[in-house]
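[1] Below are the sequence and a predicted model; questions follow.
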Amino acid sequence: MNRKTLVLPALVGLLAPVLAACGSTDSGAGGDGAIVVGTTDQFVASEENPAPFDPAIGYDAGVWNVLRQTVQTLTVVPSGGGEPVPEAARSCGFTDTESESYRCTLREGLTFADGTPITAEDVKHSVQRVVAIGADSGPTGLLDNIDTIETKGDQQVIFHLKTPDATFPYKLSTPAAGIVPKKHYAAKTPRDGFQVDGSGPYTMKPEVKDGRVVKINFSKNPSYKGELKVLNEKVEMDLFPDSEAMGKALDEKKIHVMTRAMSPEQARDLLVNPQEGVELTEMPGLAIRYLAFNTKDPVVNKAVRQAMAQIIDRGEIAGEVYGTTAEPLYSMIPTSIAGHTNSFFNKYGEPNTAKAAETLRDAGTKTPVKFTLHYTNDHYGPATAKEFKTLQQQLNRSGLFDVDVRGTEWSKYRPEQKRGDYAAYGMGWFPDFPDPDNYTAPFLDKNNFLNSPYRSREAQDVLIPQSRREADRTAAGETYEKLQDIVANDVPLLPVWQGKQYVASRAGIAGVERSVSSTSELQLWELNRPNA
């Protein structure tokens, strides 16, 4: 959100269609030849966030899905996973054995979409402004280990890091390090509005109504030079208020592809009752859901958090709420990431009310423990309310808890969460890059993503720096096992489930199985009509 090596487990048919039906794409969608993609992501400009698409500000999966199409990064992670490869750069690599100095050489003839040449100074400007702006909920943490940036001529840029970080090439592959033109992006202030300018595979034109994006038109950038192969001329992204409206648009042939976020019921229905002319594609996902705590709030002391970890039945939540779209998770690091270990299961085993009661009794905690469990009702999909109702029932039927649940819209939820208003709350995480560092450091390191008061000196001062020194990421496994065990013991975070990804599309659209990465980012350039 890089180092020498990251090897993910081999997956046969990494993005393989689950079912397919015969038919042809109707001409009702994308009459101008555009492939129309539906999403439930919402983009709103407000007084609190007037610049939602600025790479220095935007830091959620939906925003990055727009930036991925329009801004270019020095490196890129291949769609099938693995270590980053050059993108805007023609070569990149560490210049020392300590992973503290990283040099990239730009491709020859690289320009922004308007034809303006891109130089090493543009790269320096783009990265430095993210740190200089330092947005409260932005991606600054991905780049704040940079000490200085040196340029040599127009083509070479060298990043000198404060401490060794073998994950740095991955961080340069994220939109946080997107290269943007100085004339549109000031050094110390965000760019307001919804327009994005860069050198990526597409140019974009947003359609806005009442301060909210309703549609984005992506057109192939003729000036693009990079690693990606753009297989279409136009893609239209239509925004829907919910998955039901998006599904109706697919049924009515108003869109070709239905992406984020299909409901579990929609995926289940398409699996059980295939529709003629519709294909459902299943792909592995690295997104996770978890509970988090304001560890300074005495209501959720360590014993309370451990008792919750002892009671929660992840299998019931995954099976009854999400069905085939989720599986239980016993660590913040998902199962398909190197370094994963089932630390929570190893410590707590199967749900056990008696052991939870013993934990609370030994700590002198009176029961039932009363608090509110908060969740966002408009950010992670329609099943979130049912998930938290199930969590409430699990905790309360133990007799040890008296929990209320409360849903809040994301625009209020995130500021209140960061301010520390919630004792216990639910969050999701779409990784910045596929490495165990991105499931540990953002939550345990200084200036963490949640603004959590929790501190582990061993994690911050020893284990995280130690893990980043390992250029061979498989060699950091023991360190990550210790980090996961710390989380399981202290429970500042409580992992619940890991998701799968489903995309529905009308027959006749190819490349769907490659159009969403394992980190849930859209790769619209993969979509095409082979018979058009």
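    Sure thing, it's come through.

[2] drop to CA atoms for contacts and neighbour counts, all remaining ones
    OK.

[3] And the spatially most central residue of the chain, how close does it get to Ile158?
    In the chain, the centroid-proximal residue (Cα atoms, centre = their mean) is Phe430; its distance is 2.2 Å. Distance check for Phe430 against Ile158: by Cα to Cα, to the nearest Å, it reads 29 Å.

[4] Could you do Gly115 as well?
    25 Å.

[5] The two: who's more crowded?
    Ile158 (21 against 13; other Cα atoms under 10 Å).

[6] which element follows the helix or strand hosting Glu387 toward the C-terminus?
    In the assignment (DSSP states H and E), Glu387 maps to helix 384-396. Going down the chain from helix 384-396, the next helix or strand is strand 401-408, by DSSP H and E.

[7] what packs against that next one?
    If you count contacts as 3 or more Cα pairs under 8 Å, 6 or more residues apart in numbering; DSSP states H and E, strand 401-408 packs onto strand 369-376, helix 384-396.

[8] Comparison target, given below:
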Amino acid sequence: MRRTAKAARRAMIAGGAAAVVVLAGCASPAAPERRDAAVEVVELTPAPAGELDRITWAVSSEPASLDWIYNADNTTGSILANVCEGLLRLAPDLSLEPALAESFDHPDATTWVYTLRDGARFHDGSPLTADDVVFSLQRHLDPAAGSFWSGAFANVASIAATGPLEVTVTLSAPDELFNAYMSSPAGIVERAATVQELGERYGTPQGGVNCIGPYAFDSWDSGQTITLVRDDDYFDPELRAKTETVEFAIVRDPAAVVNGLLSGSLDGTWEVAPSAITRLSGSGVGTVSYGPSTQGYNAIVMDPTGPLADPVVREALSMVIDRQAIIDVAIAGAGQEQRAPAVPGTWGYERDAFQAAWDDIDSATLDLDAAKELLATTTAPTEPIVLATTSAEAQTPVIGAEIQSAAAKIGLDVEISSVPVDQYYAVYTDAEARKGIDLYLTAWGTDFADPLQMYRYFETGNFYNFFGFSNPDYDALIAQAGTQSDPAERAASIVEAQRIVVDESLWIPLYAPYNTMFLNARATGAPASYVQLHSPWAAMIGAAG
């Protein structure tokens, strides 16, 4: 039945013209401004001409902990990336590069061998050892620890020190993503003695952290600031910090962030609010930069038994959303179209194969007439579709209004539910917070450039498979992709799995945002691409010429 509906819809699109849907809420005072100027996407900002004494960087929330195994939000990630390095890191072009491991070897399908840097030292002066690496990786395997990154170790059989500066990871089954995960918090290394000595104080304002990175933890004024200072003994001369002190100011009010950037009391921030892009870009105070990203912005279907239980209804809704209008207005042009959960920034290999599959996806095509005809092939829901939004993100209410308006054109009733900030983000970990929500708006991407990471979230039983989707053929394809060392073979399996997810419309893709960053005119050097969670970006910032 599903395949028949899909084939029928493709025939409709081939013979019909796309309808034009006007973005709802464009005239609202709260809506972001439209930016018509062309966006230039860059990986790096210009190189610095000198050093700075201090920069102040705005973050929108306070970390719950600086313990690396609980590092799962953007604020924590963007801070720890400068303090706690992993075995690998991301380069500005989103490729993997050595960090604490100077090299790695993959002698067979189930073995990874990491050779550690001789001379790398923790911030307390202690030398890096293989035992510290083993301890750090094994913490993710301890159920009592509750690591957010335990999934990266699902196929790990053993982790052993096979030399003073060598660690061997043995897998129970081939897993082509394991090595890439070593560039994420899953691969961070901390001194074992520090964690054991600090106990519950580890990662707190009172205990801090003791890692290896271009910056060391200095202080944490709860609710106000987290301050880092340069480590002059950092092992990598190319990434020796060009700014002596970095202060992260916790500023929850988006308007206060913009005012601070304009006044110069704040030097920079990631994820510039779309409503502020035009104002900041024309201020003369600094520059808004746009970089490539692995992120996509989606409307995620939450309830498998609600009004969006039928994939035909989900697909019809997808077809009436004006994505270009959302890009132009809701995010001020700072993004590109999205057709599937894994966006072009995730294509770290076999780009032609992924591009061909992307071009073949038509469920994100705006076509009102075809959507009406498709919806007529099934029983449309009579109860409202509850779509959650939050005031914490300026674009979310605007996007919600567009979806509501678009749905009405095919007779679907969308009810907007403005959810408190704490409850809105709780949906990731709390099933109770998801109750009563049919559609949830959020950005979601990969930690490195491989779409396989994204499509593992749709496997049966995955923690982030909120819909409860289960398809044995899909699971087999994803499992197969995880064992394929040949990039072409892996891409072919992923493309086939992607088609299943797209056909089911489990996520309604909306747009692929560029990574946005504001930097005061006195500073430069930061990468613009989406590496701020997995690379010591602050160390690259210095004085502009």
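    Everything's here; your move. None of these values were measured; they are calculated from a predicted model.

[9] picking that back up, which positions within the helix holding Glu387 of the first structure qualify as buried?
    Thr384, Ala385, Glu387, Phe388, Lys389, Thr390, Leu391, Gln392, Gln393, Gln394, Leu395, Asn396 (16 or more other Cα atoms under 10 Å).

[10] Strands of the stretch 251-400 of the second structure, residue ranges please.
    268-270, 286-291, 295-301, 335-336, 385-389 (DSSP state E, counting those that start in this stretch).

[11] Quick one: closest of those to Val156 of the second structure.
    strand 295-301 (27.3 Å; Cα to Cα).

[12] if you line the two up, which stretch of the first structure does that closest one fall on?
    Aligned by TM-score structural alignment, strand 295-301 of the second structure falls on residues 287-293 of the first structure.

[13] go on, stretch 324-343 of the second structure?
    With TM-score structural alignment as the criterion, stretch 324-343 of the second structure aligns to 315-334.

[14] end to end, how far does that stretch reach?
    End residues of stretch 315-334 of the first structure are separated by 15 Å (Cα to Cα).

[15] So the alignment partner in the second structure of Asp238 of the first structure versus Ile55 of the second structure, what's the distance?
    Under the alignment (TM-score structural alignment), Asp238 of the first structure maps onto Ala249 of the second structure. Separation of Ala249 of the second structure from Ile55 of the second structure (Cα to Cα) stands at 10 Å.

[16] One more: Asp352 of the second structure?
    41 Å.

[17] Burial check on His340 of the first structure, number of neighbours?
    So His340 of the first structure, with other Cα under 10 Å, has 19 neighbours.

[18] Would you mind listing the residues in contact with it?
    Residues counted as contacts of His340 of the first structure (Cα atoms under 8 Å, 6 or more residues apart in numbering) are Ser331, Ile333, Pro334, Pro436, Gly477, Tyr480, Glu481.

[19] and the fifth one, what pairs with it in the second structure?
    If I follow you right, that is Gly477 of the first structure. Using TM-score structural alignment, Gly477 of the first structure sits opposite Ala491 in the second structure.

[20] Its match is in what secondary structure piece?
    Counting by DSSP H and E, Ala491 of the second structure is found in helix 487-504.

[21] quick one: that helix to chain centroid distance?
    20 Å (Cα atoms, centre = their mean, to the nearest Å).

[22] name the helices or strands packed onto it?
    Helix 487-504 of the second structure packs on helix 311-319, helix 351-359, helix 451-455, helix 472-483, going by 3+ Cα pairs under 8 Å, 6+ apart.

[23] what's the mean distance for that helix versus the first structure?
    On superposition with the first structure, the mean distance recorded for helix 487-504 of the second structure (mean Cα distance after the TM-score superposition for the first structure) is 1.9 Å.

[24] in that helix, what counts as buried?
    So helix 487-504 of the second structure, judged by 16+ other Cα under 10 Å, has buried residues 490-495, 497-499, 501-504.

[25] With stretch 72-79 of the first structure instead?
    Buried-residue list, stretch 72-79 of the first structure, by 16+ other Cα under 10 Å: Gln72, Thr73, Leu74, Thr75, Val76, Val77, Ser79.
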